[in-house]
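Visitor: take a look and give me a structure for this.
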Amino acid sequence: MGKRRNRVCGADVHKDLIVATIQSADGTEFQEKFGTTYSELERFRDWLLTNNCEQVAFEATGVYWFPVYDALSPSIDTIVANPWMIKGIPGNKSDASDSRWIAENCLDGKIKRSRIFSKEDRNLRTMTRARSGYTKTRTQLRNRIHKYLALCGIKLSSCISDIFGKSGRHILDGLVEVKEIDEILDSIPSGKVKKKRDLIKAALGNSLDDVSRMLVKDTLELLDHLEKKMEKTSLEILSRLQKRAKDLAIVMSVPGIGFTSGSIILAEIGDYRDFHTPEQLAKWCGLAPGLNESAGKKKPCGITKQGSKSLRTVLVEIAQVVAKMGNNKFSRFFHRLRTRKNYNVAITASARKLITIIYHLLINQELYQENNCNTATSKPVKKDLLYLSKEERLKDGVAAIVDAFYHLKNRYSEGVDRIAPPSH
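Guide: A predicted model of the protein is given here:
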């Protein structure tokens, strides 16, 4: 919340329209409409400056507020509000009344600022979400191929764990190219899969019909193209995380977190120094318990589910993986809680514990270390690393990430001199 202003503006932002209302402490009010093109946003900014507007506020409406914020924030104090926190009074609703309501709340200093990422952090977050979208699309395409095979009575997935692995893909390509079954089986690259020859031959009893063959071939080509895009996107994400290599090494030191999940966590959190306590970060992730109290009675309710859905999802997925691992801090916490709570509650609590530990590690710039475990940790540490100091271990993790970046980059340097990794 802020102090009361003398003259402010409330804007109702839409895809193609902005309705703005300027209100003054003396009761003066006037309204104007603008488009959302770049020239219209410049006109909106000039209109605010000409009328000596001290502050402008608008709701975070989808992705439409981003260009408005970028156009106004360098010149005027700009507030982006959470729509859930400034709901208007029920009744007749219009664009004009909405902008007037926002202006009234802004004039009285009743609007809480939303946390706005920098342009660089927003781009990183967009990249990680795009990669997550590619992953979902890849799953959909793979499920299509499973369906096409099932339609033809081919039970390949019953005898091979991953039909999109090296051997599975070899068999699929052979079916698409209408090769003889014996010819396909003789050239399988994996000796382990070759031992299942009779089982695979029985599963491939039927051949693909013309329609299924065409669809499987097209879907495999789409998968190949998508895999290249995913690898290219991962390279771009890793490139953008070079400045935060220490943070990435710290997050990846936690059990169950790899590059993909670690980059999502950093991208969705942004600058972790914005949070003063781990509880604030957990609440921002939507993992804090809600509050429902009336007449002195508290009713049970789940987590708030506010904040980043992408971050909350990946934290829950990591918690599910870590809970199945061996003896570590998170699995012990989960199983201890599981004795008196249901599975979903225990996993959600583990996800909250995970983000609080990540916060402490990032703030203190320390790698995760497992303590008081009787068995090996889920991420065994090299013996020579046990004798290194905290700074040396962190430096070693950063060096590994930098090496990975140059390794991936060289894969795309066709026709260009290969880039040598820097000396550490």
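
Visitor: CA atoms for contacts and neighbours, from now on please.
Guide: OK.

Visitor: all the strands of the stretch 51-200 of the chain, residue numbers only.
Guide: Counting by DSSP state E, counting those that start in this stretch, one finds strands in the stretch 51-200 of the chain at the ranges 55-59, 77-81.

Visitor: give me the buried positions along the last one.
Guide: Which is strand 77-81. Neighbour-count burial for strand 77-81 flags Thr78, Ile79, Val80, Ala81 (criterion: 16 or more other C-alpha atoms under 10 Å).

Visitor: repeat that for stretch 15-28.
Guide: Judged by neighbour count using 16+ other C-alpha under 10 Å, the buried positions of stretch 15-28 are Leu17, Ile18, Val19, Ala20, Thr21, Ile22, Gln23, Ser24.

Visitor: second input sequence below; structure requested for side-by-side comparison:
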Amino acid sequence: MSGTKKSRSKRDISPTHQNAAAIDIGATMHVAAVGPDHVSEPVHSFGTFTGDLHRLADWFTQCGVRTVAMESTGVYWIPVFEILDQRGFEVILVNARDAKHVPGRKTDISDAQWLQRLHEYGLLRASFRLKGEVAVMRAYLRQRERLLDYAASHIQHMQKALTQMNLQLHHVVTDITGATGMAIIRALVAGERDPMVLAAHRDPRCHASAETIRQALVGNDREEHIFALTQALELYDVYQAKVALCDVRIEAVLKRLRKASCASVGKPPCVRTMKKQSNGPAFDVRAALHGLLGCDVTQIHGLGPYLALKLVAECGTNLSAWPNAKHFTSWLCLSPSNKISGGKVLSSRTRRSGSRAAALLRLAAVAVGRTETALGAFFRRLSARVGKAKAVTATARKIAVLFYNTLRHGMKYSDPGASHYEESYRRRVLTNLERRAKSLGYTLQPAPAPG
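Guide: Have a look, this model is predicted:
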């Protein structure tokens, strides 16, 4: 028996973090746990007021804690994380998936103690979290996206009010928030009802003729519908003004980041496309990104200036948190998983993820699938073979690799074209067929030309 106990003690794992603590985050109460060898009562509960959080930090200081782990529970972890980080603790945010599959943890106390135990032995991985001005820019961009969503709902309200009056404006113009649509709506709100006068607000670039617009604007005006249209327009204008304020803040953050980088950059390459992005910022995003990054990521097909800005805000400016492109695509949940047991692949499905960066890359993949590029040809070939859903994920992964190599290693992307990709794919298929025929004792020969 003594020999067995001795052998077990030799196999004990030594702690990685001697002064580790953990917090079980809640909406109204936080449960904190430290090592049982520090104090007689290793678990304490604290409220969620700011004073309670400072008392939590004081208790950690008394216990000699240096590093703290917590799960990312909603948004309740943010105040705790920021206060502890300001007080000098090394705080790591962990994914609940890494510690939830353990039986017997049914209370907040046992949950906190288990987290502390895992963190003490270095069994928890810290999640990626932006810091500094990039995190500030990400907050402004997310606020901007929320404002655009709110404005979009009022666009639907305006369209509903027009439909109730049988004004078929959305059938004759591409976008009712364009130059022609907004001019007509503002004239309607101002009291104009004559279809001829309303049709005179047609922009010269509008495809519909003035007569078509006039016929579409003959409707049944009612007071309550005009009232609803007026309020929807006013709210839409309010959100557009708030979006403009966000653009000012985002541009200021980009200038501060550019000044802090102190990197000398040359002249940006030629613009790949002159098409203006809808709902894009009011300033020159492409020039600002080139000055900050030293490279032009918009040369990659599918990545417009605004989408590239949001990607940089979600992932950082240098992507140094990931050793290579495989780690980066795995973090995005765009690479196949490796669920293997007994030498047999049980599943290779990509993990589900709520990553905003992955969603942006999937949008880029859908957009590039309609282009005559190598990426577009890859998307269409894979879509015909395995379906669009898998083709979107695979193309998004390719774009992610190009994005990583451009930012991390300064790669210059040059599209070889759809025809080059198709010819390369044809050569690969032919090489595989020749190898299989040779293994079976046959030789492939080209078919004779017809006639």
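
Visitor: got a TM-score for the pair?
Guide: Remark: TM-score between the superposed chains equals 0.80 [TM-score structural alignment, normalised by the length of structure 1]; 373 aligned residues with a C-alpha RMSD of 2.7 Å.

Visitor: follow-up on the earlier one: dump the strands of the stretch 51-200 of structure 1 to CSV, plus distance to Arg142 of structure 1.
Guide: Below are the strands of the stretch 51-200 of structure 1 laid out as CSV (distance: least, C-alpha to C-alpha, whole Å):
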stretch, distance to Arg142 of structure 1
strand 55-59, 39
strand 77-81, 40
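
Visitor: what's the closest of the buried residues of stretch 15-28 of structure 1 to Lys390 of structure 1?
Guide: Lowest distance from Lys390 of structure 1 to the buried residues of stretch 15-28 of structure 1 (C-alpha to C-alpha) belongs to Ile18, with 52.7 Å.

Visitor: aligned partner of that closest one in structure 2?
Guide: Aligning on TM-score structural alignment places Ile18 of structure 1 opposite His30 in structure 2.

Visitor: OK, contacts around its match?
Guide: His30 of structure 2 makes contacts with Ile23, Asp24, Ser45, Phe46, Gly47, Thr48, as judged by C-alpha atoms under 8 Å, 6 or more residues apart in numbering.

Visitor: show me what contacts the fourth one?
Guide: Counting by C-alpha under 8 Å, 6+ apart, Phe46 of structure 2 touches Met29, His30, Val31, Ala32, Asp52, Leu53, Leu56.

Visitor: just the residues you listed: which are in strands?
Guide: Counting by DSSP state E, the members of the contacts of Phe46 of structure 2 that fall within strands are His30, Val31, Ala32.

Visitor: can those residues go into CSV with extra columns for distance to Ala183 of structure 2?
Guide: Formatted as CSV, the entries for these read as follows, by distance: C-alpha to C-alpha, whole Å:
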residue, distance to Ala183 of structure 2
His30, 54
Val31, 58
Ala32, 59
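
Visitor: now, which of those residues sits nearest Ala190 of structure 2?
Guide: After measuring these against Ala190 of structure 2 - C-alpha to C-alpha - the closest member comes out as His30, at 55.2 Å.

Visitor: go through structure 1 and flag its longest helix.
Guide: Using DSSP state H, we find that the single longest helix of structure 1 is helix 119-151.

Visitor: ok, the spatially closest residue to Ala228 of structure 2 that is not a sequence neighbour - how many residues close by?
Guide: Across the structure, with C-alpha to C-alpha, 6 or more residues apart in numbering as the measure, the residue nearest Ala228 of structure 2 apart from its sequence neighbours is Ala161 (6.5 Å). One way to gauge burial is a neighbour count; for Ala161 of structure 2, by other C-alpha atoms under 10 Å, it gives 20.

Visitor: residues contacting Ala161 of structure 2?
Guide: His225, Ile226, Ala228, Leu229.

Visitor: and it, how far from Gln240 of structure 2?
Guide: In this structure, Ala161 of structure 2 and Gln240 of structure 2 are separated by 20 Å, where distance is defined by C-alpha to C-alpha, to the nearest Å.

Visitor: cool, Leu162 of structure 2 as well?
Guide: 21 Å.

Visitor: in terms of neighbours, single out the busier of the two.
Guide: More neighbours surround Leu162 than the other of Leu162 of structure 2 and Gln240, with 23 against 18 (other C-alpha under 10 Å).

Visitor: now do the same for the more buried one: its match in structure 1.
Guide: That one, Leu162 of structure 2, aligns with Leu149 by TM-score structural alignment.

Visitor: I'd assumed Thr78 was in contact with Leu72 of structure 1.
Guide: Yes. The criterion here is C-alpha atoms under 8 Å, and Leu72 of structure 1 meets it with Thr78 at 6.8 Å.

Visitor: now the longest helix seen in structure 2: buried residues?
Guide: Among all segments of structure 2 classified by DSSP H, the helix with the greatest residue count is helix 223-261. If you call a residue buried by 16+ other C-alpha under 10 Å, then helix 223-261 of structure 2 has these buried ones: 225-226, 228-230, 232-233, 235-236, 239-240, 243, 246-247, 250-251, 253-255, 257-258.

Visitor: which elements pack onto the helix or strand following it?
Guide: In the C-terminal direction, the helix or strand that comes right after helix 223-261 of structure 2 (DSSP states H and E) is helix 285-293. If contacts are counted by 3 or more C-alpha pairs under 8 Å, 6 or more residues apart in numbering; DSSP states H and E, helix 285-293 of structure 2 sits against helix 223-261, helix 305-315.

Visitor: what angle sits between the longest one and helix 133-164?
Guide: Which is helix 223-261 of structure 2. Counting by axes from the mean of the first three to the mean of the last three C-alpha atoms, to 10 degrees, helix 223-261 of structure 2 lies at 160 degrees to helix 133-164.

Visitor: again with the last one
Guide: Interaxial angle of helix 305-315 of structure 2 relative to helix 133-164 (the same axes, to 10 degrees): 130 degrees.
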